[in-house]
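Chemist: starting from these lines, generate the structure:
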Amino acid sequence: MQKSIDRYKAYTKDTVNNKTQVKADALSLAKKLEALEDTKRKILGENLGGCSTEELHFLEGKIEKSLRVIRGKKTQLLEQQIAKLKEKERTLLKDNEDLRGKQRNLEAPLLLSAPNCVAPLQPEQEPVPRDEDVETELYIGLPGVRCSSRRSGQAK
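Modeler: Presented below is the predicted three-dimensional model:
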């Protein structure tokens, strides 16, 4: 029975010690949090009236350091994006060249099998008129009759 009482006392003593330790830790964390919030307000430009010149120079250095880090990160991200876009450009150029090669391979048999045909990507050429195909005389009447207005004075 005495052992049980001793264990209980030891447990409650440890609990009391733990409670005081937890309270001290909570107080310490609350002070750190308040200091961080105060620093944050100062960095954001709030409540600077009570700051000394040393504090202002310290804040200025801290802000400049933060800006360098941010600019470095931004530069790194932009360089990565540029590298990805260049790789994509190389891939697209290669794909484009492959497609042009396939097109040439498909057009070559067509040109060989039908030499009179016009290639699909070439503009159409108008046929050159021959002098023998052109009629320049004026005929009046039905197409089969062929009465010239100059030759005959008859009107139908």
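Chemist: contacts and neighbour counts: CA atoms only from here.
Modeler: Noted.
Chemist: biggest helix in this protein by residues?
Modeler: Counting residues, the longest helix found in the chain (DSSP state H) is helix 53-113.
Chemist: quick one: that helix to chain centroid distance?
Modeler: Relative to its parent chain, helix 53-113 has a centroid offset of 9 Å by C-alpha atoms, centre = their mean, to the nearest Å.
Chemist: who does the very next helix or strand once past it touch, helix- and strand-wise?
Modeler: The C-terminal neighbour of helix 53-113 among helices and strands, as given by DSSP states H and E, is strand 139-140. Judged by 3 or more C-alpha pairs under 8 Å, 6 or more residues apart in numbering; DSSP states H and E, strand 139-140 is in contact with strand 147-148.
Chemist: same for the longest helix of the chain, what does it pack against?
Modeler: Judged by 3+ C-alpha pairs under 8 Å, 6+ apart, helix 53-113 is in contact with helix 2-43.
Chemist: ok and the helix it packs on relative to helix 53-113, angle-wise?
Modeler: Angle of helix 2-43 versus helix 53-113, following axes from the mean of the first three to the mean of the last three C-alpha atoms, to 10 degrees, is 80 degrees.
Chemist: who are the packing partners of helix 2-43?
Modeler: Secondary elements touching helix 2-43 (3+ C-alpha pairs under 8 Å, 6+ apart): helix 53-113.
Chemist: count the residues that sit near Cys51.
Modeler: Look at Cys51: counted by other C-alpha atoms under 10 Å, it has 12 neighbours.
Chemist: that one: what's it in contact with?
Modeler: With contacts defined as C-alpha atoms under 8 Å, 6 or more residues apart in numbering, Cys51 has no neighbours.
Chemist: just to be sure, it is in a strand?
Modeler: No - under DSSP: H, G, I helix; E, B strand; the rest coil, Cys51 sits outside any strand and is assigned coil.
Chemist: one more, so I can put them side by side:
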Amino acid sequence: MVRGKTQMKRIENETSRQVTFSKRRNGLLKKAFELSVLCDAEVALIIFSTRGRLYEFSSSTSSINKTVERYQRKIKDVCVNNNGIHENTQILKDGDMSMTKRIEQLDNSRRKLLGDELDPCSIDELRQVENQLERSLEKIRARKYQIERQHYLRDEDLEVVAEKREEEVETELFIGRPEKQKR
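Modeler: The predicted structure follows:
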């Protein structure tokens, strides 16, 4: 004979409910014991009946309290680590958002400096863009003047060196006895 699948809902008949509770409780306690023996696992099982009676099983030699304390420490550590991770994650998200905003601002500024998307700008924003462009242009011209001056000085130095070479006096080198001069 095949057993049918038990429907998972509250058993209405109190006597049947009590019998099922006792059988299943004993089966659950047996499974907890088997798990602890076969797998060398630390198992603690706490069951309260509807009448408030306590049933417990502990695989540890000391007591169920040691297992519950270990569980509470573990939960506390996990919560502390999760809070730390959550805080770090939040900091990274905030940093990411601020970097995204900064990139958008820089991109908008770049477009304005290139003369794009100026239609929605107010007169004050346009003045700021104009002033920024003028300051940039002054810096560019100063750097250009500096480079041109360096090239001019270098070219001038090369010309001076070339002129000195042309002005050098040629001398003859003679090795041997000096000749008598005719008078």
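Chemist: quick one: stretch 101-113 of structure 2 aligns where in structure 1?
Modeler: The alignment of stretch 101-113 of structure 2 onto structure 1 (TM-score structural alignment) covers residues 31-43.
Chemist: residues in contact with the matching stretch: which ones?
Modeler: Asn47, Leu48, Leu59, Ile63.
Chemist: and the last one, what pairs with it in structure 2?
Modeler: Taking TM-score structural alignment, the alignment pairs Ile63 of structure 1 with Leu133 from structure 2.
Chemist: ok, its match to Glu87 of structure 2 distance?
Modeler: Going from Leu133 of structure 2 to Glu87 of structure 2 by C-alpha to C-alpha, to the nearest Å gives 42 Å.
Chemist: and Gln105 of structure 2, by the same measure?
Modeler: The gap separating Gln105 of structure 2 from Glu87 of structure 2 is 27 Å, by C-alpha to C-alpha.
Chemist: for the residue nearest the centre of structure 2, what are its contacts?
Modeler: Note on structure 2: the residue nearest the mean C-alpha position is Leu92, at 5.8 Å, using C-alpha atoms, centre = their mean. When contacts are counted by C-alpha under 8 Å, 6+ apart, Leu92 of structure 2 touches no other residue.
Chemist: what's the counterpart of it in structure 1?
Modeler: Using TM-score structural alignment, Leu92 of structure 2 pairs with Val22 in structure 1.
Chemist: repeat that for Glu163 of structure 2.
Modeler: Counting by TM-score structural alignment, the partner of Glu163 of structure 2 is Leu93.
Chemist: from Arg104 of structure 1, how far off is its match?
Modeler: Distance from Leu93 of structure 1 to Arg104 of structure 1, by C-alpha to C-alpha: 16 Å.
Chemist: same question for Ser113 of structure 1.
Modeler: Distance check for Ser113 of structure 1 against Arg104 of structure 1: by C-alpha to C-alpha, it reads 14 Å.
Chemist: Thr91 of structure 1 now?
Modeler: 20 Å.
Chemist: what of Tyr8 of structure 1?
Modeler: 93 Å.
Chemist: with Glu64 of structure 1 instead?
Modeler: Distance, Glu64 of structure 1 to Arg104 of structure 1, by C-alpha to C-alpha: 59 Å.
Chemist: with Glu87 of structure 1 instead?
Modeler: 26 Å.
Chemist: contacts only, for the spatially closest residue to Thr67 of structure 2 that is not a sequence neighbour.
Modeler: Sequence neighbours aside, Ala44 is the residue nearest to Thr67 of structure 2 in space, at 6.5 Å (criterion: C-alpha to C-alpha, 6 or more residues apart in numbering). Applying C-alpha under 8 Å, 6+ apart, we find Ala44 of structure 2 in contact with Ala32, Glu56, Phe57, Ser58, Ser59, Ile64, Thr67, Val68.
Chemist: what's near enough to touch the last one?
Modeler: Right, the one you point to is Val68 of structure 2. By C-alpha under 8 Å, 6+ apart, the contact list for Val68 of structure 2 reads Ala44.
Chemist: please identify the helix or strand for it.
Modeler: Taking DSSP H and E as the definition, one finds Val68 of structure 2 inside helix 64-113.
Chemist: now that helix, how far from the centre of its chain.
Modeler: 10 Å.
Chemist: assign Leu45 of structure 2 to helix, strand or coil.
Modeler: strand.
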